[in-house]
Structures are given as structure tokens and as C-alpha cells.
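Asks: Coordinates only, no sequence provided:
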């Protein structure tokens, strides 16, 4: 008998933390981080003025989180923004993850309910502040009506309304019922930043303690009564199908309960993961590999390079680029970036219980409403019959902006009686990812008087937006693919930017942390360094000369140069490289210091980033996100590459898809600039900054101008240009 069979539903729900059962993330600030069941978003007896705020008669304030927590600290940042304008008592705040509801919780930038693109704070900054201020005004109106005074004579602080003249006070809980009868006011004045109490303070992440002590529960940890486990094998060739399956040996494995054979995959269902995994290993599967079995990396790159020779759709054109390219000395270059996998520490997973008339899902996703709708299609049910329970994500990085893992789990669960947790092995995860596209960028530029006078830039690569958000794909332009190419920070009089859509055959492509800018920032900043050398100028000084009308960019560049000791002597084969980027609505300058030995091996010595992201909601999180992004980006620059042979991915685990190791970590310094501007995005800026800054450090140390990632150590050892 399954041990969970003896546990009543009530005892499981009330004691779920101990068993690791979680349907959602519910976070009282001074209590256990996770409760087992998604609390119902009821408004009975509560003051619920909008989609984001609930206040009960005891004064407990529940803040509904419109974005998902996947390590970026957004639950803390959202709670700070709402609590700030609400003037809530921080000690009485708890969090509730929003349900699937695009009308109420759609990301204002994407329109759909999605967490990604470093948009959470910048997209919700105004809506959340408006929600908090409106609710606060209603509470004040209720108190003023009870006292018979002018609302303007009342103040709020820490969940209490005070009438200064009489010294009378009422807590928000006591006002909840009366406030519910107030009409929500329009255009309530927002706080002046100088009056912020929470925003701008380095608050510790609310989810950190329970991640340290092991109480935090991710999607992969979900346990429901009578649950079975499954793992799967998909055809190793993209688009291939199942041929024959010999499951006789698998069925003899203790704990194996069922073999599920679908057209493109085989899953083994067992009493526990080990049984399912051993059963999968015992299967003998013949695959019909199909027409993609001859695809390889060489052919993909040949096609991409041929496509890059074609004219593209014009994304931007200012001045007269033909005249600009005919003025001064002309230089040309091409830059190439490979496929990349996401390799999240939490492998793909979803727990699903399919019944004839309903489907319930436990997972961690960046696109809750889309998962609900796609799961409904797979289950053959109306959307309202599908419930998605949101979990913490053990890394997203864009991979969980796709619903495919949940759709697959639903397809398997339809064949299984009772709930089943479907878990991908690391190998299946890496070899059946939705990959960062291969890109090729070609640039032609002219120098005259030590400045760039003509700039022609062409991006060639897949159009993720065309698939993921078709309404945003207009006139052949993928707005993500050209991001940070059409808005370079430098003053160049004649600029022309083109985009060529080139889809790799059969290889699924999607967003990867840093999205379009991780391609364009690399190409632009690497070529800027080459042009600086051609002009006989220091790379920082060269950039300064093109930033006269960009004070925020100039400020972060100057501070990064100062903090990194730019221009100070270095040992032989050690260099500093700089990167300046306009990505995600923030202003970031980064300097990497690196050493290259005679064999081409690289020692990361130091990384310095200066960040102007507008109003820093939580400076502590900003520092952590830049640090993590730098590690992610530097890892990709040093090791990241997915290669294809015979229609299949050759990499399979961290042995051949390497991560940066702790002994390779450089010293990282992040400096956050104080600003009164609206917040920008921060979660991906370090990822986009690391590779070009490192490449430029290598260029300074060796004179080798690498133009392709990952870094080729053999070329560095030979002293040749890539």
C-alpha cells in the first residue's frame, strides 16, 4: 500500500509542510514560508478594493502576486511596492500567488500573464502603486466618515489611520468592513520618493530562510495522495516517432506499474522515481527517426551564413548610411552565437491528475494562464475545468515560458488512473529543450576623426516572437531579435539596422535569459572595442566621445572605470574589458578583468558592474541579480554550446554542458546608482554584460579579437583571430 493511502485529506492539508505537499506559495512574513494548499482568494469579510489587496478584520493584509518567484526576488519586490503605497504594517503582510487570470494579472508589457524579459517591476510599478494608493485612500475615507472629519486631516502609517488633531486612531482591520463600502477614487496622488519607507531599503528576500533550511517546496517536490511517478524518453531525433517497444524487462522491475506509449515518447509509471527510472532504462525502443536524422551543426551554420548574405527587413534607418559608409575608413566584422540550453537546476516536471471532467496540475511555470489553456486542449476539457497550482520555480531563464512540459505530462496522465508526477531526467531535459537560437550578426562601420560616422548592422536568426506572441510580430520585424541593436547608446549620425529571419530546421527555439540583447550587446560591444583600437583610442575614452547627450550612460561608464581601476597597470596577459548596454530599460556598465595563459585557459579575476536601474525597489536583490546574471553569462561565454549531429543534441548533462565552478568565480562588485527615475529591468542585465566584457578583456590581454562564442582556447593559444 502507498504510504499516502493512510493519510486523510484533512491531515495532509493541515500537516502538509512536513510531507512536502504544496499547491501554491503562501508566505506570511513571520511564519512558515509554504503552506500545502493554495488559499482561496475569497473576499468574505475582507476589504478587497482591487485584484492585488485583501485586508481581513484582524488586520492581516494579503498581497496577491501577479508575477512568479523563480529566484529573482519578485515576491519581495512586489510586496514592498504594494505595502509602500498602502502604508501596510509589514509584520502583518502575507503573500498569495495570483490564479490564472490574464484579465486581472496580465503583464502590461506582454498583455498575457507572463513573467520574463526583466519586466516584472517596470511593468507593474505604476499599477501596483496605484492599487496600494487607492486602497489607502478608501481606508482613510472610511475612518474620516466615522470620525466626521476631513480625510485630508488624516494620515496613515503601518496599517493605522490617525487623525492628528484629536489623536484618534483606527487600524486597517477595524476599517475593513466600512472601507468596502467606499467608492474607489481615481488618480490618487502617489508618494513622493523622498517619503518612501520600504522602497529603497535593502530588504532580505522573504523566501531565503526556507530555501536554506529546506522547507521551500518547488514544483518537483509536490506530493498528492495516491500519486505515482513517471519519467520518459522522447525520440532523440527532433520530430521522430516511436517505432517498436519491448517492455518485458521493464515490467519485471519492482515498483513499475505501467508503460505508456505515445506517438513520440514512452513513459514508465512507477511507485517511485527510482522504479520509473530503472524501468525506463530496461526498455528496448526502436525509433522511427524521420526526415531530420541528417541535420547537423555544419549544415545549420551553412544555412545561417547564406541567409545573412541576403537583404533584411529594415528595423531602423537614420541619416544617410550609404554616405556614412563612404566617409572615412571602413571596417567589417561578423559575430556568431551558438544554440544554448537552459539547464535549470530543477529539471522539467509537472504533476497532473486527469479525470473525465477535470484536470488539476501542480507545477512551476512562467506562463500560468497559457499553461491552463494548453493543458485544457491536451486534456480535451474546457479551460474552466483545468486548475493550475503554482509552485516556486527552481530556475526559469525562459524555459518555463513554454507550456510543452505540462502538455506532455497531461498526455501521459490521461493514460494513468490517479495523479502522476512526470519528471524529465537531466539528459532528457537538455536534449529536448527549446534552445536559444543561433545568431549571426554582420556589421560595417566607418571611422572619421576618431568617431563612427556610418553603421550598418544586420541580425540573422530565428523569430521567437512570431511563434510566441504573433500580434507583436509586425512587418517582418522580431522586436526581441533587434532589441539593443536599434537603440545602441552611442551617437552615430548614420545608422541602418536590418533583420533577416532564418529558422533552423527542426530545432525548437525560444527565449533564453537575456533574450535578444544577449546577442546584440555582444556583437555591438565587441565591435566597438575593435573600432576603438582602429581609432587609436582607449575603449572607455572612445565610448565617452559618443555619449555627450546620454548623461546616465556616461555616469555609469565613468563610475565603472573608476571602481574597476581602469587604466591602472596590469601584469602580462591580463586585460580589462568593458561593456555598456541599453537593455531592459536600465543603464549598465561592466568591466571584467581576466588573465589568459599560454595554453589559452582563462582565469576570471574580477567583475565590476555599475547599475542605474532607476528607483531601486530593493537594492539587495538588484545586487544579487546582477551577480547571478554575470555567472550565467560568463558560463555561456566560456562553455555554452549545443551542437547537433544526426538530428540529435550531442550534449546531455553537466559533464559536457559545463557550468562555471565555484573555484573559477571572480570577485564581483556591483554598485547601484541612486536615481529618481522609474525602475528598469535587472534580472538579465548581468547575463548580457558578461560575455562581451570578458571577450574585450581577452582582446586587451592577447590582441586576439574573438568573434564567436563559446571562447575557443586553441585560437587563444595560437594567438589568432576567430
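Replies: Ah, there it is. Just so you know, these numbers come straight off a predicted model, no measurement behind them.

Asks: drop to CA atoms for contacts and neighbour counts, all remaining ones
Replies: Fine.

Asks: For the stretch 351-500 of the chain, just list every one of the strands.
Replies: 358-363, 386-390, 420-423, 439-448, 451-461, 494-501 (DSSP state E, counting those that start in this stretch).

Asks: Tell me the helices and strands packed up against the second one.
Replies: Where contact means 3 or more C-alpha pairs under 8 Å, 6 or more residues apart in numbering; DSSP states H and E, strand 386-390 is packed against strand 358-363, helix 368-379.

Asks: and the longest helix for the chain?
Replies: If you go by DSSP state H, the chain has its longest helix at helix 120-147.

Asks: Following the chain past it, name the next helix or strand.
Replies: strand 154-157 (DSSP states H and E).

Asks: to the chain's geometric centre, what's the distance from that following strand?
Replies: 38 Å (C-alpha atoms, centre = their mean, to the nearest Å).

Asks: now stretch 292-300
Replies: 29 Å.

Asks: Quick check: buried residues in it?
Replies: 292, 293, 295, 296, 297, 300 (16 or more other C-alpha atoms under 10 Å).

Asks: which of the strands of the stretch 351-500 of the chain sits most buried?
Replies: Across the strands of the stretch 351-500 of the chain, averaging neighbours per residue (mean count of other C-alpha atoms under 10 Å) puts strand 420-423 on top, at a mean of 28.

Asks: Does residue 518 touch residue 688 like I think?
Replies: Yes - with contact defined as C-alpha atoms under 8 Å, residue 518 reaches residue 688; the gap is 4.5 Å.

Asks: adding another structure so you can compare the two:
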């Protein structure tokens, strides 16, 4: 997901936080104060991010969830570098939910998203580590009666020029009594000994390998119940009536009752809950439900795109130059095309789940929370308590790709509703099956683009018209709207170096409504804008009779896109000579989440379908905190993006989602995964995102390889339409 917003409390949020408990009015509070009201989180001597035990073990408290992306390695390395801690004695634990202490600096709430875990923590954790180091140095200076400048620190050991030494464990009690420094001096990055090295490896690898890592499904609490929910088959349908008689006859079923999103079946086990749900007799009111199929929604969007439907408002996001040139141009100097992208499921390996207990206004939640502040706020609204008093223990999660963070906290809110009904502090584990997750969850929006480009006498863009039609992810959100249209719909087109290099631009977006719930999906707007921009460029180069790499170089030079040019050159250099006969190469370059990625994909056709063998990647992501994890994210992001480009498609028939599991929602198989080579461009800039920028580039790189191979452009994804 990306980060186009900073949350502010709505009027209702202010009322909830200020009056529901005790009637205390919180005057002059910031949003973080408001969201954290009621929290009992305590901060130790070394601040909210560092704990140091008597044995010298350093624990870094991570405000960001770990759901496979490996950010705990980089976050702990930032602290360890400035602290000069022994890397082998550094551990990581998940922070409690508290927006005042642990808010994401880029998002304004405690939330992991927008590929921002490392970037928003960079200065914060460096200062935390350097501050704690200074406290230890001062403690040693006091003990030895020497100047602080005579003391060095390495691998958790302090050494004086006289030869005296002491470990963190030796000095932790004394250091805890030192006042934290107000003027913190950070290291010169040239002196880093940990950051940027292959020593920075995952801290969770052992636990995830031996099964001791704790996920929501692993949670077992005394007297815990399990719940499943019967959701309406159509989006927007409401419960009309239900008969629970047969469900209650199922052995192990404890209760059946209505919640705002459907009917909850609570039982002694997951099996009993599922069998009870199957025995339910439910009648739904679909009077206001979305009944269109995906083909009809696409058709309606196409009517907006072509002007046949004028009900949707067009919003410009880049307009300049003499726009009449776009209408006047005809013939060979004009290029026109359209693109269509389907709904996509997040398809996380671990479906949605949550454990909650409610005892009066006492709320406890245990699960893989991606947006703790959102989850606290929504739980508080349900129960009627201060948001900060909602305790959340964040566990590992088996993937998210944006799915676990949404404004409604959908599945987590369901669990709190159920736990509130059960009451008396009895814990309830809500389990979504794969089928629930695939059919009742959120999706990447269906999106259409139309592009018209007028070429100059040298074959480069002189005028560019761009139209995007998609659902808005941000519409109706509690976040304050900024100027202009929904940024999640246009990012990647807006600000593109290709548009910057074009004298005349007319770029607009329309955001018609549809009843299908949509959400950010790994790399968000770039999932479609990168494809459109990069595949269009190759087609323009072909029309101009130019090499697509040289064509890009010329446009990057004109736009002043030095980073794009650098990663393109690096990827092409590392790709080396042309591949073997039968293989084709495609190139794509895109910037997202502050990082620029270039890929060279080698593709051949196997039984008429594309097979990707090798992908050479170059990335400029600022300071590379953990090169090993950057490579892992480029590999994972590439495979995720390739899976979607080849096979990803959610379809609806008469409003019902057709796919329910991986039998019909085809994903990339292990034997289809390409070899991904990652090359990191040297940079002294602060770190930028790596979790998502690898995903959007592979699709257009493959399409460009196919264009070079058979001269056929790709105007609709997925490339392979198959249900097996």
C-alpha cells in the first residue's frame, strides 16, 4: 500500500475518545494523543525503541509488523549500528499499540504500509541508538572518572584508552540513570560497519523455520471459542432473516447471532463452527447490492472512458501546453491504445483471522495487526472505550500486500463484535477460510486507461493525452482529502518522466462508483500505471523505429530523470549479451515509494504461453540497510507481480465472485519462478521503499519482451487466462 494521507480524527472519533469513558475531555491533544488515550504502555530508560537486559542482550522494539517482508532485520540494524551493539546479541520484539509512541512518521498512525518501515524509522532509530550509546559512554566515564572522548564502543563493549573495558550488561544499571542527551551526534555513514553489509540477516529465520514463530492461528487461550461468519454472497446485501435451529444442533456450537456484517457461529472448534455455518438457513436482502458482473462493470467503465457516459466527473492531474494539438493531430504521427486491468485478490497465504476478548470496556486483541491505530479506533467505537485502552498484541502474519490494513478493520471489527456479544472476557478466535477471504475480502480495483500520443518529427512525444477510469480507494475514508484526485489512482502516471519530457499533456482521471470493495494492493496505483507507461513507451519506440532502451535514455535525459537513467544503464549492463536463440528481452523502469527499479526480463514462449527465465534488476533505494533483504524483496515482489501479470484475475458473475481458492485463482508455481538477479545502485540518500517497488515492473518488462518477439502489444491483463 502507499501513503497518500496523514490521518486526522473525525468529529465522531473526538466524541468517542473524549466522552465515552469517564466523561474526561482531552483538551489540546494531537491526533496521536487522542488515539493513544487510555494506553498504559510504559517506556524504559532507553526510550520506547530499546530495551537492554542485565546480560547485555539488546531488544529493539519494532513499531512495524513483520509479515514476511523482513523489516525487523533492517530496523534492528539501524539501532545496532548507532549503538555499536553486538549484532549477535540483538533481538526484536513487536511494539504495543500506541500511536503517540509508535506512529509511522510517514502515515501519522501506527501502521505498516507504503514500503515505509525503514524510511520513516531511519532518523528516529538512528537517534535512539546513538542516544542510548551516549548514555552508556557517560556511565562508563562517570565510573572510571575519565572524559567521554576517551571511550570507544564496539560490539557492546566500552573501552577506555587506558585499557579498561566494560560490557553493556556491566553498565546497564548505571546507564539507565543517565539523563538522555539532548544533542545527539549520529555516525558518518562512511563509518558504518553493519548497515549495508551481508551481516544484516533476518532475526526471525530460526523461529519461522522450526515452527516456534507465533501466528494468530497458533493462539490457544483458556476457555477460548472459535467463530466463523456467514457473509452475504453479494456485496452490499444485508441480512434479512436467519434460522439457527439446525446450526445449534451441531455438536460443539455454542451460539449463533447476528453481527453487522452477517451471522456469527461460535463454537468449541473451527470444525464445529464451520459445520454450524453450513447448517444455517439465511435469507439476504439484496435490494441495494452490487449485481453487475465484472464484464458489465468494465463495459460501464469503458462508456465513461469513451464519453458515452458523462455521469462520472473527470479530474485533471496534469495539464499543460496547447491541448488543441491533441485533437488536430492525425495520421502516422498519432498513436492510440487502451488498456484494461482486472480485479485482483491479495491472496495472502494466511487468511484473515483475529483473537479478541471483551469484558466491559476492557478490550484485548491478539493477531497480525497491520494498522494498530485503525484497529484500536474501530474496536473502541464498537465497545465504547478510549482507543488507547484497546490492547493489541501484534503477532507475525502470513502476508498482507495491503489487505490487513483497511479503514473499517473489517475482520478485526467482526471479531470484536463477536467477543462483545460473548462477553465476560472470554476470548474468541475468528477464522476466515480461504473461500471467505477470496470472496468477501477487498480487491485491487478494475481499471481502464486510454492513451493518445502525438509524436514529433523525431518520433518522441510532443503531446500526450491520458485517461484513467477506476474506483477510488480513498473515497469515504476517515482520512482528510487533499487537493486533487485520489492519489492512489494516478500515482505512476502523475510525475512520470515521460510526461515531464512531453510539452503538451492532458491527463485526467474519473472515479465512478461500483459496489465491489477495493483496497490498496502491493504497489497500489503502480500495479497498472507502470504497465501502461512502460508498455506504451516500447510501442512508441517501435513506431519511431528506435531501440526502446535508447528511446528511454533520450526521454530521461530530457526530463532530468537521472536516477531512472542510472538504474536503466545498470540493469542493461548487468544483463550482458543477448540471450540464447528463442529468448526475447524486455525492459521496464518505474519509480514508486521513493525507489526507482529497472528490470530486464528474458522471455520465451512455451506452448504459446510466456515463460520468464531470468530477470536482471537494478534498484536505487537510497542507503541499502540490508542488501540481503533488498534482494529478497526484489525476488518476492517480482514473482508476485509476475503471478498477477500472467494469471491474476478476479471475475464476478451477477455480482458474485467466481473464484474461491487457488484452483481458480491461478498463482505462479515454484517451477515457473524466474531467476532474479538484484543489483543495488550506490546512494547516499536516506533509505526509500523496497517492499513494493519490485512488483509493478515485471509485467511491462514481460509484455515488452513479447512485443519484441511477436510484434503484438498487450492491452489487457492477465497474459494467460486459465482457471487451472
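Replies: Looks like it arrived, so ask away. Keep in mind that this is a model prediction, so the values were computed, not measured.

Asks: What is the burial count for the residue mapped onto residue 485 of structure 2 from structure 1?
Replies: Structural alignment (TM-score structural alignment) places residue 485 of structure 2 against residue 477 in structure 1. The number of residues packed near residue 477 of structure 1 is 21, by other C-alpha atoms under 10 Å.

Asks: so who does residue 477 of structure 1 touch?
Replies: Residue 477 of structure 1 sits next to 313, 315, 499 when contact means C-alpha atoms under 8 Å, 6 or more residues apart in numbering.

Asks: out of those, which one sits closest to residue 106 of structure 1?
Replies: residue 315 (27.5 Å; C-alpha to C-alpha).

Asks: Tell me the secondary structure of that closest one, please.
Replies: Classification of residue 315 of structure 1 using DSSP: H, G, I helix; E, B strand; the rest coil returns strand.

Asks: Burial check on it, number of neighbours?
Replies: 20.

Asks: Which of the helices or strands spans residue 590 of structure 2?
Replies: Under the assignment here (DSSP H and E), residue 590 of structure 2 is part of strand 584-592.

Asks: which other residues reach that strand?
Replies: 492, 523, 526, 530, 534-535, 548-549, 564, 567-568, 578-579, 596-604, 689, 692-693, 696-698, 700-706, 708-709.

Asks: ditto for stretch 702-713 of structure 1
Replies: In contact with stretch 702-713 of structure 1 (C-alpha under 8 Å, 6+ apart) are residues 334-338, 523, 526, 530, 573, 575, 596, 599-601, 636-641, 695-696, 698-699, 716, 719-722.

Asks: Out of those residues, which end up buried?
Replies: Applying 16+ other C-alpha under 10 Å to these flags 334-338, 523, 526, 530, 573, 575, 596, 600-601, 636-641, 695-696, 698-699, 716 as buried.

Asks: Kindly reformat the helices and strands packed on strand 386-390 of structure 1 as JSON lines containing distance to residue 488 of structure 1.
Replies: Output for these, formatted as JSON lines (distance: least, C-alpha to C-alpha, whole Å):
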{"stretch": "strand 358-363", "distance to residue 488 of structure 1": "38"}
{"stretch": "helix 368-379", "distance to residue 488 of structure 1": "33"}
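
Asks: Ok, which of the ones you listed comes nearest residue 449 of structure 1?
Replies: Between those, helix 368-379 lies closest to residue 449 of structure 1; by C-alpha to C-alpha that is 53.2 Å.

Asks: which residues of structure 2 does that closest one align to?
Replies: By TM-score structural alignment, helix 368-379 of structure 1 lines up with residues 372-383 in structure 2.

Asks: ok, now stretch 78-91 of structure 1?
Replies: If you align by TM-score structural alignment, stretch 78-91 of structure 1 falls on residues 75-88 of structure 2.

Asks: ok so, going back, just the ones in helices from the contacts of strand 584-592 of structure 2, please.
Replies: Using DSSP H, the contacts of strand 584-592 of structure 2 in helices are 526, 530, 534-535, 548-549, 564, 567-568, 696-698, 700-706, 708-709.

Asks: residues near the spatially closest residue to residue 629 of structure 2 that is not a sequence neighbour, how many?
Replies: Leaving out its chain neighbours, the residue that sits closest to residue 629 of structure 2 by C-alpha to C-alpha, 6 or more residues apart in numbering is residue 70, at 6.5 Å. Neighbour count for residue 70 of structure 2, taken as other C-alpha under 10 Å: 22.

Asks: doesn't residue 630 make contact with residue 70 of structure 2?
Replies: No - taking contacts as C-alpha under 8 Å, residue 70 of structure 2 lies outside contact range of residue 630: 9.2 Å.

Asks: what's the span of stretch 263-279 of structure 2 from first residue to last?
Replies: One end of stretch 263-279 of structure 2 to the other measures 12 Å (C-alpha to C-alpha, to the nearest Å).
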